[in-house]
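[1] just need the structure, nothing else, for what follows:
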Amino acid sequence: MPPEERINQQIPVKLVVSNTGSGTARNVVVTDPLPARLNAVGSEGRVMRYEVGDLAEGQSKALLFMVSSAHTGTYKNTARAVADGDLSAQATDETIIRKSQLALTKTATEKQYAGRNVDYEITVKNVGDALAQNVVITDPVPDTLSFLSGSDGARLVGNTMTWDVGNLRPGASRTVKARLKSSVTGTVPNTAYAKSDQAQQVSATDSTLLVGIPGILLEVVDSPDPLEVGDMGTYTITASNQGNAPGHDVRIVCETEDNMEIISASGSTAGTVAGNTVTFSPVDVLPAKQKAEWNIRIRAKTPGDVRFTTRMTSRELQRPVMETESTTVY
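    Model prediction:
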């Protein structure tokens, strides 16, 4: 038998029985009981038996069969030949069956803002006891991500990142990296795969939590400006969520100076007038790319360079957003 082989490969076993005596060996029979977990190819029997017949002086007969095993280890195989007249002989040989086995690990950026880059590190290791040949790592890019770059000669085949690792000796490993760009919020899993000519494919998955942020723009516009004493005017307040996540508990409070009288307040939520101040009920949720709008009607009372101040707060804002609009009253 060959000194080494791999699992599930056909291994040739060659038995040679020879008559080294000075007469004819009659009714020669060769038997070979196979060791446990070593199986004959094409036969369910555990003992290989060959009726050779007679062997003349100096004559030899070669017998060949194939075995295989799905298990690693050292296999010692002993065959025995017998003939009439209590003639017998035996011979032993052994083979070591090895296998390459891949292990794969993957780490991803744990948490990132949507629209930012996500980094991956993938490590393949040969944890078997045989050479892993032509190792390849593949990593399909999720639909919500886009490829930016990869280390170690990464190729983008279709929408799959591919690394040709080559051969890995037992215990050897290789680490590659990739950078993708996110586009949406949510948890995005990503699975990488590794395989070789002899080893079974393995996979590893890690996920990134992509979070969004509300970006609420506060705008205040007066109309008309300038304003004559006694005339009516309108302040329009707009809160536009330009971010990629909803804003919560958005509150608007407006205040004017004594030069003006607040007549009414209306809009996306109800407003309460108290003197020179209007407080609007909160917007519970302002979705991304949506806006809320309010209008305050005023009457000009006395001339001056008047300031109209709006304050916006929300659950996500750590500080109020202030917007001041100037109006000339004459």
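[2] please count neighbours and contacts with C-alpha atoms only from this point.
    Will do.
[3] for the closest residue to N117 other than its chain neighbours, grab the count of nearby residues.
    Leaving aside its chain neighbours, N117 sits nearest to K181 (4.4 Å; criterion: C-alpha to C-alpha, 6 or more residues apart in numbering). Neighbours of K181 under the rule other C-alpha atoms under 10 Å: 17.
[4] one more: Q198?
    By the measure other C-alpha under 10 Å, the count of residues near Q198 is 20.
[5] could you look up the SS state of it?
    coil (DSSP: H, G, I helix; E, B strand; the rest coil).
[6] test my guess that it contacts A130.
    No - Q198 is beyond contact range of A130, at 9.5 Å (criterion: C-alpha atoms under 8 Å).
[7] which neighbours do these two have in common?
    Here Q198 and A130 have 99-100 as joint contacts, going by C-alpha atoms under 8 Å, 6 or more residues apart in numbering.
[8] before we move on, the earlier item: where's the residue nearest to N117, which helix or strand?
    When elements are defined using DSSP states H and E, K181 is found to belong to strand 173-182.
[9] which helices and strands sit right next to that strand?
    In terms of contacts (3 or more C-alpha pairs under 8 Å, 6 or more residues apart in numbering; DSSP states H and E), strand 173-182 is packed against strand 117-126, strand 145-150.
[10] out of those, flag the one nearest S18.
    Ranking the helices and strands packed on strand 173-182 by proximity to S18 (C-alpha to C-alpha) places strand 117-126 first, at 43.9 Å.
[11] what distance separates the closest one from the middle of the whole chain?
    The chain centre lies 9 Å from the centre of strand 117-126; the measure is C-alpha atoms, centre = their mean, to the nearest Å.
[12] what residues does it touch?
    Residues from elsewhere that reach strand 117-126, judged by C-alpha under 8 Å, 6+ apart: 100-109, 112, 132, 137, 168-182, 192, 194, 208.
[13] quick one: contacts for the spatially closest residue to N27 that is not a sequence neighbour?
    By the measure of C-alpha to C-alpha, 6+ apart, the closest residue to N27 outside its immediate chain neighbours is G53, 4.4 Å from it. Neighbouring residues of G53 by C-alpha under 8 Å, 6+ apart: 26-29.
[14] could you redo the last one with a cut-off of 7 Å?
    Going by C-alpha atoms under 7 Å, 6 or more residues apart in numbering, G53 touches 26-28.
[15] how close does the nearest residue to F147 once chain neighbours are set aside sit to A103?
    Spatial nearest neighbour of F147, chain neighbours left out: L180 (4.6 Å); criterion: C-alpha to C-alpha, 6+ apart. For L180, the distance to A103 equals 23 Å [C-alpha to C-alpha, to the nearest Å].
[16] picking that back up, the residue nearest to F147 contacts G150, doesn't it?
    No - L180 is beyond contact range of G150, at 8.8 Å (criterion: C-alpha atoms under 7 Å).
[17] doesn't V135 make contact with N167?
    Yes - using C-alpha under 7 Å, N167 is in contact with V135, at 6.0 Å.
[18] the structure of the following sequence is requested for comparison with the preceding one:
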Amino acid sequence: AASSGDLNWSLNPTYTGCSITGAVGSQVLSCSLGTVAGNTTLPVIHVQSATTPADCGVVSNQATVATTNGTGGDSDTANVTILCPGLAIEKTADAASVTVGSTIGFTVTVSNNGAGTATGVDMSDPLPTGPGITWSIDNAHTSGPLSCVITAGTLHCTGSLDAGETQVVHITSPTQWTGSGETEVNSCLGGTDNTGVYDNTAQVSASNVTGTPNASAQEAVLCPDLHVTKVADDASVDAGSPIGFVITASNTGDAPATGAFVNDPLPTGVDWSIPEGGSTGPLTCQISAGTLTCSGTLAPGASQVVHITAPTTFADCGVYNNTATFTATDSPQTPNDSDSTSVLCAALTLSKTADAASVNAGSQIGFTVTASNAAGGSVGTARGVVINDPLPSGTGIDWSIASGPGNCSITGAVGSEVLHCTAVDLAPGASESVHVVSATGNTSCATYPNAASLTADNAPGLSANASTQVVNCVIVSPPSPPKQHHPAVLPNTGGPDGRLLGLATGLMVTGGALVLGDRRRRRRS
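    The predicted model follows:
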């Protein structure tokens, strides 16, 4: 009898008088051999059974022979060891993660750790899919007795694996991120749930092995995510104030942005610079030939902030548009951002008007000086506006301020007086006006020219002129000395009686002064 697991015995070849009875697992071989002559050897009786992994181990079989006519009898035992293979599988990723553009890969190792040969071996590995993923077998790092191919996206290694043998197969795929929109190919959007994580499970089976051991591994494809912002320091500034922009480049992705490059052609007309402490972050920033560049590697979550400024003058008024672009070698993204700032110039005017073109002596003379800045959204504030006005001098002239702001005053002695208005800022639409006056006298007749000037910190200087005249001064001449008259009748005296009173009155206007002549009483002789 022989029993072990699921062994199912049969006679091969059949043998007359022999039969096997009983259920599988408890079978008995019985032979009725009849009479056997002495010194005779009977033909060999051969029994056999297929084996399965459940039968692995030592199968022991004892046969007994007996006779009915004697005391002879015998038994013998034979053992056979059923050797079973022991399959094991291991799968490892080349790396936990890679940056897009790098190669991903897995190594699958199948081993027979058993004592028997594994036959009908089939290692099956449905490979993960994703944009830009194309798997191939790395023959340089593949070895073993199995035959490996990739068919319809599944890796198969088939054949037999002797005890102690190992099959190693290495598979790889490039990754990529190209294009945008409908043409985008991004390996970061493949794998499990389109997350960029590539899960992979391989299993192995054999026709003489129970079970299908499996092993899994995963590898992530990581992408950077580029962003850039540009913000002006101010929407507008007054001429003379600096303008500036802050550029921020950031990587919000899971992979480093390698070959990170910020490119910002700066607006012309002013002299740009990076102030001390104006650049923070891992990139190297500089301004060359009118272009700001920042280069290097930007780690996940990192940012580069750079502040650029330029001084301005009245000659720099206008709008300054600026656009910065951010790129990296491992990303097709090209984000950009723009902003603008304006330099506003003041539109100053200076006017000087006389109270009157001319006045009579004894009347007041005066001038009004007005500095104004035009209104409007494109007009800036005039900074540090100063008015200076050396006032005209003359006999009887002494200037004073009739009305005006508190920053205006008259300094200097009579005859060298100066109107001075200290620095003020004039916003768009604002003005500053001062009225100066002086009394005049009978000796003040003259023309009084006056020139005022204006300076500003952030605008060109200006000047304005006006004049006034004092007229009609009255000058009384001293009386003439008395003269001797002869009694003769003078010509045209009116008669010979000499008693005619002659009256001569002369009126002469000279240089704007009225001169009265003397009266003469003439007597006729």
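[19] TM-score of the superposed pair?
    Superposed pair, TM-score by TM-score structural alignment, normalised by the length of the first structure: 0.59. Supporting alignment: 242 aligned residues with a C-alpha RMSD of 3.9 Å.
[20] would JSON lines of the helices and strands packed on strand 173-182 of the first structure with mean neighbour count and distance to T236 of the first structure be doable?
    Shown next, in JSON lines, are these (neighbours: other C-alpha atoms under 10 Å; distance: least, C-alpha to C-alpha, whole Å):
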{"stretch": "strand 117-126", "mean neighbour count": "21", "distance to T236 of the first structure": "38"}
{"stretch": "strand 145-150", "mean neighbour count": "17", "distance to T236 of the first structure": "39"}
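[21] okay, these in CSV with distance to W163 of the first structure next?
    What follows is these, written out as CSV (distance: least, C-alpha to C-alpha, whole Å):
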stretch, distance to W163 of the first structure
strand 117-126, 10
strand 145-150, 9
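[22] roughly how far does the counterpart of E121 of the first structure in the second structure sit from A452 of the second structure?
    In the second structure, the residue matched to E121 of the first structure (TM-score structural alignment) is V246. Distance, V246 of the second structure to A452 of the second structure, by C-alpha to C-alpha: 44 Å.
[23] same deal with T329 of the second structure?
    64 Å.
[24] of those two, which one has the most company?
    A452 (22 against 13).
[25] ok, that one touching N465?
    Yes - taking contacts as C-alpha under 7 Å, A452 of the second structure lies within contact range of N465: 6.4 Å.
[26] residue contacts, F147 of the first structure?
    When contacts are taken as C-alpha under 7 Å, 6+ apart, F147 of the first structure is in contact with 179-181.
[27] quick one: the helices in the stretch 51-200 of the first structure?
    Under the criterion DSSP state H, counting those that start in this stretch, helices are not mapped anywhere in the stretch 51-200 of the first structure.
[28] which stretches of it form strands?
    60-68, 73-83, 87-98, 102-108, 111-113, 117-126, 132-140, 145-150, 155-157, 160-168, 173-182, 186-195 (DSSP state E, counting those that start in this stretch).
[29] show me what the longest one is packed against.
    Same thing as strand 87-98 of the first structure. strand 4-6, strand 73-83 (3 or more C-alpha pairs under 7 Å, 6 or more residues apart in numbering; DSSP states H and E).
[30] among these, which comes closest to V329 of the first structure?
    Between those, strand 4-6 lies closest to V329 of the first structure; by C-alpha to C-alpha that is 93.5 Å.
[31] ok, and what's touching that closest one?
    Under C-alpha under 7 Å, 6+ apart, the answer for strand 4-6 of the first structure is 95-99.
[32] just the buried ones from these?
    95-99 (16 or more other C-alpha atoms under 10 Å).
[33] out of these, which comes closest to S223 of the first structure?
    Nearest to S223 of the first structure among these, with distances taken as C-alpha to C-alpha, is K99, at 81.0 Å.
[34] adding distance to G247 of the first structure, write the buried ones among the contacts of strand 4-6 of the first structure out as TSV.
    Converted to TSV, those look like this (distance: C-alpha to C-alpha, whole Å):
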residue	distance to G247 of the first structure
T95	69
I96	66
I97	63
R98	60
K99	56
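[35] ok, back up a step: flag every buried residue along the strand holding K181 of the first structure.
    Buried residues in strand 173-182 of the first structure (16+ other C-alpha under 10 Å): 173, 176-182.
[36] farthest-apart pair in those, please.
    The two members of these with the most space between them (C-alpha to C-alpha) are S173 and S182, at 28.8 Å.
[37] against K111 of the first structure, how distant is the spatially most central residue of the first structure?
    Nearest to the geometric centre of the first structure sits N190, at 1.9 Å (C-alpha atoms, centre = their mean). Distance of N190 of the first structure to K111 of the first structure, computed by C-alpha to C-alpha: 14 Å.
[38] what's the counterpart of the residue nearest to F147 of the first structure in the second structure?
    Mapped onto the second structure by TM-score structural alignment, L180 of the first structure lines up with A310.
[39] and T74 of the first structure, by the same measure?
    Alignment note (TM-score structural alignment): T74 of the first structure maps to V197 of the second structure.
[40] what sits against its match?
    By C-alpha under 7 Å, 6+ apart, the neighbours of V197 of the second structure are 191, 218-221.
[41] can you list the residues you listed in TSV and add distance to A513 of the second structure?
    TSV is the format used below for these (distance: C-alpha to C-alpha, whole Å):
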residue	distance to A513 of the second structure
G191	112
Q218	116
E219	113
A220	109
V221	107
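[42] tell me the one of the residues you listed nearest A78 of the second structure?
    Q218 (51.1 Å).
[43] from T134 of the second structure, how far out is the closest residue to the closest one other than its chain neighbours?
    Nearest non-adjacent residue to Q218 of the second structure, counting by C-alpha to C-alpha, 6+ apart: D199, 4.3 Å away. As defined by C-alpha to C-alpha, D199 of the second structure lies at a distance of 15 Å from T134 of the second structure.
[44] kindly report the same for L426 of the second structure.
    Taken as C-alpha to C-alpha, the span from L426 of the second structure to T134 of the second structure is 71 Å.
[45] of the two, who's got more company?
    Neighbour comparison, L426 of the second structure and T134: the larger count goes to L426, with 22 against 14 (by other C-alpha under 10 Å).
[46] the more buried one corresponds to which position in the first structure?
    So, by TM-score structural alignment, L426 of the second structure is left unmatched.
[47] excluding chain neighbours, give the residue nearest to L426 of the second structure in space.
    A382 (5.0 Å).
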